[in-house]
Each structure stands twice: as C-alpha cells, then as structure tokens.
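1. with the sequence up front, the predicted model follows.
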Amino acid sequence: MSNDNGTSAIQRRGLMLVLSSPSGAGKTTLSRQLLDNDNQIRLSVSCTTRQKRPGERDGVDYRFVDPPTFRGMIERREFLEYAEVFGNYYGTPRGPVDEILGAGMDVLFDIDWQGTQQLRDKGRADLVTVFILPPSTRDLEKRLLTRAQDSKDTVALRMMKAADEMSHWAEYDYVVVNSDIGTSLTSLKAILTAERLKRERQVGLSVFVKGLREGR
C-alpha cells in the first residue's frame, strides 16, 4: 500500500543554537549570514545598556535600554540569561524566545560563555552550542582594529579578555575555526541540519514509523 500521509505527521521541536566567540572572531557576521540563508531560525535580540554603534538598529541588533530598566527586568526575572561585559549589561529576554520555540522555529543566540552557562544550568534540553575561534591572535587583533568601532583602549581590553573567553572552548558541543567565512557558514549549516534531524526532536516520528510498518 502507498503511504498517503507522507511526512506531514512529523513535526520538529525548535532548538536553541548558541554562537559564542571572543570579540572580532566573526560571530556576528556568521550569525547574520546564517539568518539570511535559513528561514527556520530567528535571532534572539538581546537587551543591552551599552551605547548604539554606527549602523545598529534598536530592536534589530539589540534592544537598547538604560541601566534602571535593565535592573528592573532582572528583578522581575524576565531574562533567560544576563551578564556584565566591559561595564555594560547584556541579557536575553525570555518572552520572545518562548514564543519562537512554541511556533516550532529555532532561536539563534549571539552570547558569551557566561550566558551559555546560564542557559545550560536552566536544564534546557534543546540547547546546541558552538564556539567560534579566530585562526590566530594576530588575526583577531587585526579584525578588531579594522572594524574601527571601539577605541584603542577598548581593543586592548578585548584582547586581554579574549584569552579567558577562549579557555571555555571545551564547554561547547562544537568548535569552528573561522579562517574563512564561507567555509565556517557551511559548517554551521551542517551542524544545524544534523541537530534538527536528531530522533528526539522529531515529534510524531514513532507514529509515522508505525504507519509505515502497517503498510499505511
């Protein structure tokens, strides 16, 4: 007998994909390209108390809030995770993430190792973590200086912090050395495809297989 149901009975549970890296390793560029190439994933827009950089848009790149507003959100437990970085606060609002996952879509997080640890500590079963490494320390410093978004003092601070950030690579599920954006993007797509196909994420798979065995 033919199978009239096809694969329509199989639904997929959304996952949370975390990308972390030291500043300048290409994480933001990779995030944007992944979003442009995949209509099943949405970016989790973090709140931050830092000032807007040239070209950034409120509500798109970040939700820019003042410190009192951020502290109020902490008190009301509105964040899945939050951290202080270089004197500014960053946090992931819970509501929008739950809404995206509830619709069966994936959520992309552009957060550091501290935020990743907080997400993991909350026991999220659908967390997939990727750490992006630069090809060399010299290349990392060159990228930070070239983008001209920070002062030289801030770049120096970021380079000092990079060594500590990179020491957490082993806490992640996957590691990608970003020598080439195109190659790294291909790797990220492969990771995402494999994680989406995991048996436990395919809701209704057992019913579908039962139908196959029964000749439906």
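-> All right, it came through fine. Numbers count the residues shown, from 1 in each chain.
2. make it CA atoms for all contacts and neighbour counts henceforth
-> OK.
3. need the residue closest to the centroid of the chain.
-> By C-alpha atoms, centre = their mean, the chain has its centre lying nearest to Phe109, at 2.3 Å.
4. structure two is appended below for comparative analysis:
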Amino acid sequence: MNKKTTPGKVIVIVAPSGAGKTTIAQRLLKEYPKIEFSVSATTRKPRKDEKDGEDYYFLSDEEFDRRIKNGEFLEWEHYSGNRYGTLQSEVDKLVESGYFPLLDVEVKGALNVQRLYNSGAISIFIEPPSLEELKNRLSKRGSETESSLQQRLKRAEMEIKYADRFDYSVVNDDLEEAYTEVKNIIEPFITD
C-alpha cells in the first residue's frame, strides 16, 4: 500500500537585493528537509559553476517566449537585461510530492503567486532596517558600479512600498533575529 503524501504549500520570500533574503532562504533549506528550492528559468547565460536544472533552467529567448505563450509561468519578469520566471510545473511537482517549494521571486511575481495559490501559500517580505543600511550592504559586496547601486536602491524603494501586501514582514536588522522570526512564521505552516 502506497502512503499518500500530503500536498505541501508554497513559501514565498521577497526582499530588495541586499536585504538578506538569500541567506535566510539557504538556512531554511538546510534546516528543513521538506522545504525545496523551486528552480527558476532565465534567459541569462550560466555563470561559471552554475548547472542547468539545478541553479536555473537556462532558456533561449525563443524558448522563454514559447513558454510564456503556453502559459507555463506562474510569474516572470525582466531584470538587468534578462528574463526570469517560475515554471508552474516545477512548483506543482514539489507541492504534489509533499514538499514546500521555496520561491525567491520579485515583488510583482510574488503577489501573483500569492493570488494563484491563495491559502496554499505564505508570503514573507524581508525588509532592510533602512535604505542607508541597504546601500552599505550592497556597497560592501564590491560587485556594484555606482550606476547599478543607484538602480538597486531605486528598485528597493519601490519594492518596500509593497511590504504591507504580504502575509508577513520581517525587518532584517540582525540576521539571527530575522531568521528566528521567519522560522517562527513558517513552522506552523509546514507542520499543520
């Protein structure tokens, strides 16, 4: 007799670049075996150590267009000259297997996922303590030009305006405290 798995629910974490979203997401993935990262698709070229199907699905512009036309994306967006999107088939496959897909998506995409999955999704917005602190964090990375830094900060200002549209908002002033707060939010969700 096969044991039927209980469908999982979708966890959406949203934040401006530099707010700590990736660090928090990676820790959740390590701590909770039933949380799985949903692999996104992109039109950008793979970086040195990235693998197709693990880090991203690397698609041509034509393939990305075909999948948009076929309605295969839960959400997609232009970002820094490339397109990124979440394939519904990837999320549904994880949910049906009893996993809790973790989506790391942009604000508008997250709102769409929240709308589509309704009570089957939980959304958490990670906020920086201030735009000045966000600027400091992005500058410390050493990977930003002055122009790209200003673009990210302008985008962050826009994204922060949407924070109240999500189920929860967590200010990442201290990483340990923010991570504990996120854990306290998701634990009842993944154990009910």
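-> It's in. Just so it is clear, the structure is predicted and the values come from calculations on it, not from any experiment.
5. so after superposing, what's the score?
-> With the length set by TM-score structural alignment, normalised by the length of structure 2, the two chains reach a TM-score of 0.89; 190 aligned residues with a C-alpha RMSD of 2.1 Å.
6. host element of whatever residue of structure 2 lines up with the residue nearest to the centre of structure 1?
-> Per TM-score structural alignment, the equivalent position to Phe109 of structure 1 in structure 2 is Leu103. Element membership of Leu103 of structure 2, judged by DSSP states H and E, is strand 100-104.
7. what about that strand, how far off from structure 1?
-> Taken over the aligned residues, the distance from strand 100-104 of structure 2 to structure 1 averages 0.4 Å (mean C-alpha distance after the TM-score superposition for structure 1).
8. which strands and helices sit next to that strand?
-> Secondary-structure packing of strand 100-104 of structure 2 (3 or more C-alpha pairs under 8 Å, 6 or more residues apart in numbering; DSSP states H and E): strand 10-14, helix 21-31, strand 35-37, helix 88-96.
9. immediately after that strand, which helix or strand?
-> helix 107-117.
10. on that earlier part again, how near is the spatially closest residue to the residue nearest to the centre of structure 1 that is not a sequence neighbour to Val203 of structure 1?
-> Spatially, and ignoring its direct neighbours in sequence, Phe109 of structure 1 is nearest to Val18 (4.6 Å; C-alpha to C-alpha, 6 or more residues apart in numbering). From Val18 of structure 1 over to Val203 of structure 1 the distance is 22 Å, taken as C-alpha to C-alpha, to the nearest Å.
11. just want to know which of the two has more residues nearby.
-> Applying other C-alpha atoms under 10 Å to Val18 of structure 1 and Val203 shows that Val18 carries more neighbours, namely 24 against 14.
12. pull the contacting residues for that one.
-> Val18 of structure 1 makes contacts with 108-111, 116, 127-130, as judged by C-alpha atoms under 8 Å, 6 or more residues apart in numbering.
13. looking at the residues you listed, spot the one nearest Thr183 of structure 1.
-> Val130 (14.8 Å; C-alpha to C-alpha).
14. shouldn't the closest one be within a helix?
-> No - counting by DSSP: H, G, I helix; E, B strand; the rest coil, Val130 of structure 1 is not found in a helix; it is strand.
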